[in-house]
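Q: Quick one: sequence and predicted model below, then my questions.
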Amino acid sequence: MAQTLHTLTDQIRAAAADGTALRIRGGGSKDFYGNSLKGELLDTRGLNGILSYEPSELVVTVAAGTPLAELEAVLAERGQCLAFEPPHFHWSPGNSGTTVGGMVAAGLSGPARASAGAVREYVLGLHMVNGLGEHLVFGGQVMKNVAGYDVSRMMAGSMGTLGLITQVSLKVLPVAPAEATLVFALDQARALECLHTWGGQPLPLNASCWIHDNTASPAGQDLLFVRLRGAVAAVEAACQKMLTEQTGQRMDNTQAQGDWALCRDQQLPFFQRPADPALALWRISVAQTAPAFDTLPWPQMVEWHGGLRWLWAPVDAGAQLHTLAQAHGGNATVFIAYLSDLTGARGPFSINDPAQMAIQQRLKQSLDPHRIFNPQRLFPAW
């Protein structure tokens, strides 16, 4: 790993000297995400290995190019996990698997984000190389380790535009003693009403997904799936209470776990590419208190615990969706657009607050003054 780090650092310094753009890439599982891919390849896969793991301290330090599946397997052997359930995106063409560095850089979390927390909340510290080829260390290996600006957590979701992550320390958690998934036949408005009610009660709710299931019957069926995790007694009591209040049934755990993994990795039937290539997959992030968007004419899926609404809609519906999301304190982004190069749908990320954008620009200037890392991947102006 030391030799690989030395080689990558030399490549960064050379790029800074002659203004060559660099494209940071691990397994390539998120090549589809964000703006265009530009620059000379900076391959992180040689930064591989679990550098330290203290199960009793719930902390693991991993080299950035380590496959996510490898880390999760090691944690599972000790009955621990990454509670934020990062997606793997096995379906992304031409990828060799999600890496830990890519997981942090993308900042994407699974269906339990509201209850378990997002990626950035589990980043304790990291090492990185900035745009001048300097090795920097932020944070540490304990929760309270930062005085001032927490750059380590700023790297989560930065899409590689601020620097090369070389290693990261993460907080891990024990696997919950018990888990159950309940399913209810409810329309979107009633499903959200139930979730709001249950969310205000001391129930071990962990994740939820509302979807119109076209496989349930010829006409399809509106279904709400709710996952509970926690102590055995708490999960059992919650199941009994919820099934008493609302007609539903308990799923087989093996089947449910497979379905939640498909939800996390966006491999449910809902995410299959539609026949119409003009449709884009929109990711609408809004508060959980937002009402049902049942007046929209396009297929939807709701991850209430993820604070997300997914839908297939034309790219030119952007103005309508942006207005709707902003009215509820959120934002709408194009997650996947198949005609993006023709329609100008690239550039899905935006910051409407000038003060926030100014902070982002100063951070970019400080860490990558020559603007060599992942140009235009996050914002078209970078």
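A: Now that the structure is in, tell me what you want to look at. Residues are numbered from 1 along each chain as shown.

Q: from here on, contacts and neighbour counts on C-alpha atoms
A: Will do.

Q: In this protein, which residue is most central in space?
A: By Cα atoms, centre = their mean, the chain has its centre lying nearest to Leu108, at 1.1 Å.

Q: dump the residue contacts of the closest residue to it other than its chain neighbours.
A: Closest residue in space to Leu108, ignoring its immediate chain neighbours: Pro86 at 6.2 Å, by Cα to Cα, 6 or more residues apart in numbering. Contacts for Pro86 (Cα atoms under 8 Å, 6 or more residues apart in numbering) come out as 103, 108-110, 119, 264.

Q: Can you tell me which of these end up in strands?
A: Judged by DSSP state E, strands contain none of those.

Q: I'd like the residues you listed as TSV, with distance to Asn374 appended.
A: Formatted as TSV, the contacts of Pro86 follow (distance: Cα to Cα, whole Å):
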residue	distance to Asn374
Met103	16
Leu108	18
Ser109	22
Gly110	25
Val119	21
Arg264	26
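
Q: Can I get the buried part of those residues as one ChimeraX selection?
A: In ChimeraX, a selection of the buried entries from the contacts of Pro86 looks like this (16 or more other Cα atoms under 10 Å):
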select :103,108,109,110,119,264
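
Q: And the residue nearest to Leu108, how close does it get to Pro55?
A: Distance, Pro86 to Pro55, using Cα to Cα, to the nearest Å: 20 Å.

Q: re the thing from before, and which of the contacts of Pro86 is nearest to Leu205?
A: Minimum distance to Leu205 across those is 14.4 Å, recorded for Gly110 (Cα to Cα).

Q: Next one for the comparison:
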Amino acid sequence: MMQGTSEAFLQQAVRHAVDIRTPLKIVGGNSKAFLGREAAGLLLNTLQHQGIVNYHPSELIIIARAGTPLSEIEQTLAEQGQMLAFEPPHFSGQATLGGTLACGLSGPRRPFTGAARDFVLGCKLINGKAEIVSFGGEVMKNVAGYDVSRLMVGAMGTLGVLLEVSLKVLPLPALEQTLCFELGIVAAISKMTELASQSLPVSGLSYYDGILYVRLSGGEKAVKASAGKLGGNKAMTDHSFWPRLNEQRLDFFQGDMNLWRIVVPPAAAELELAGAWLYDWGGGQRWLKSEEPAQRVFSAAENAQGHAVLFRSKDRTGDVFQPLSGKLQELNRNIKQAFDPSGIFNPNRMYRDW
């Protein structure tokens, strides 16, 4: 294993790997090691490359090194009444900023405030030529053209070693309240579609075990007025549902059965796949516990104009991410070739042949 705190050390490690054509398995806090295929290579640990570089509360911008613990960033923001609006899951106290963005996961707020990539302003990384390069900066608009920094979100470390990231943050809501509705699945999908289209301070829509959970966030008057308008069977006094959902601590997520993450248009009808379901993102993100064959799940997601990921499984040797084809596969291969011409970064983590 190679680990060090400085950019120079990490750059030298990449340069050495390029010279001897040795793949690198990039690891931070290892909190999401279960996600994706098993990567092979010499372990390059970035956990010690940490620290908040700059924080401008008045400008809603934070810049931090990739190895910085996610908990440290969130605590620093909370002290100033701010937050990471994409509500990233941790899955472990060791979660880092770099790993969070590499996996590209967003929590229940995602449809209402934006995804992880929407808040990335810029990044610094080491590419496959062992060069330290920077993209973006501290503004939302990248005048140079395509926002390359956002390519790193969800790339699973296959395009380079993240060194530093600048993010836009948002103020914490003054008040949050959760309402519950007892509904069947068809009525729940319809209700979520209806609520998402209205001018309401909705920040979470999830359906689980016959209950539709509606979270309202914002100013006190707006939240209370909306709650009074919507009614519901009851208002939750226990606010732990949303973090338990986001961190997969609900009973639904327990057990050894394959766990699929399926992303489809929110109003899409039920998918004809056997298993247990949990709906998030107003119906746009659907969790499925099932032993259905992988190809059947991928086909069902594609037919619904979405995609699927085998999120947790004992067997990660097959296809984990939705298979690519045609122009989309060509585009992804070209991007990989441009950033990592020697193919040394987390090979096979996303797909078998690259």
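A: Yes, it's here. Computed from a prediction, not measured in an experiment: that's the story for all the values here.

Q: The second structure: which residue goes with Val142 of the first structure?
A: Applying TM-score structural alignment, one finds that Val142 of the first structure aligns to Val139 in the second structure.

Q: nope, Pro202 of the first structure is what I meant
A: Residue correspondence, TM-score structural alignment: Pro202 of the first structure in this structure matches Ser199 in the second structure.

Q: got it, and Ala76 of the first structure?
A: So Ala76 of the first structure corresponds to Ala78, using TM-score structural alignment.

Q: That match: neighbour count?
A: Counted with other Cα atoms under 10 Å, residues neighbouring Ala78 of the second structure total 14.

Q: how much space between it and Gly114 of the second structure?
A: Separation of Ala78 of the second structure from Gly114 of the second structure (Cα to Cα): 19 Å.

Q: Contact partners for the alignment partner in the second structure of Gln267 of the first structure?
A: By TM-score structural alignment, Gln267 of the first structure lines up with Arg249 in the second structure. Going by Cα under 8 Å, 6+ apart, Arg249 of the second structure touches no other residue.

Q: So Arg249 of the second structure: helix, strand or coil?
A: Look at Arg249 of the second structure: counting by DSSP: H, G, I helix; E, B strand; the rest coil, its state is coil.

Q: next one: Ser217 of the second structure
A: Assignment for Ser217 of the second structure (three-state DSSP): strand.

Q: Apart from its chain neighbours, what residue comes closest to the counterpart of it in the first structure?
A: In the first structure, Ser217 of the second structure lines up with Arg229, judged by TM-score structural alignment. Using Cα to Cα, 6+ apart and skipping the chain neighbours, the partner closest in space to Arg229 of the first structure is Glu179 (4.5 Å).

Q: can you point me to the longest helix in the first structure?
A: The longest helix of the first structure (DSSP state H) is helix 2-18.

Q: any idea how far Phe138 of the first structure is from Thr7 of the first structure?
A: According to Cα to Cα, Phe138 of the first structure stands 22 Å off from Thr7 of the first structure.

Q: ok so, going back, quick check: the residue nearest to the centre of the first structure vs Val123 of the first structure, distance?
A: In this view, Leu108 of the first structure and Val123 of the first structure are 13 Å apart by Cα to Cα.

Q: ok, now Ser152 of the first structure?
A: Going from Ser152 of the first structure to Val123 of the first structure by Cα to Cα gives 7 Å.

Q: Please apply the same query to Leu170 of the first structure.
A: Per Cα to Cα, Leu170 of the first structure is found 5 Å from Val123 of the first structure.

Q: thinking again about what came up before, where does the match of Ala76 of the first structure fall, secondary structure wise?
A: In this structure, Ala78 of the second structure is located in helix 70-79 according to DSSP states H and E.

Q: Distance from the chain centre to that helix, please.
A: Mean C-alpha position of helix 70-79 of the second structure versus that of the full chain (Cα atoms, centre = their mean, to the nearest Å) differs by 18 Å.

Q: how far apart are the longest helix of the first structure and its match in the second structure?
A: By mean Cα distance after the TM-score superposition for the first structure, the fitted helix 2-18 of the first structure averages 1.6 Å away from its aligned residues in the second structure.

Q: What residues of that helix count as buried?
A: Buried residues in helix 2-18 of the first structure, counted by 16+ other Cα under 10 Å: 8-9, 11-13, 15-16.

Q: try stretch 307-320 of the first structure
A: Across stretch 307-320 of the first structure, burial judged by 16+ other Cα under 10 Å covers 307-315, 318.

Q: Out of those, list just those in strands.
A: Secondary structure assignment by DSSP E places 308-314 of those in strands.
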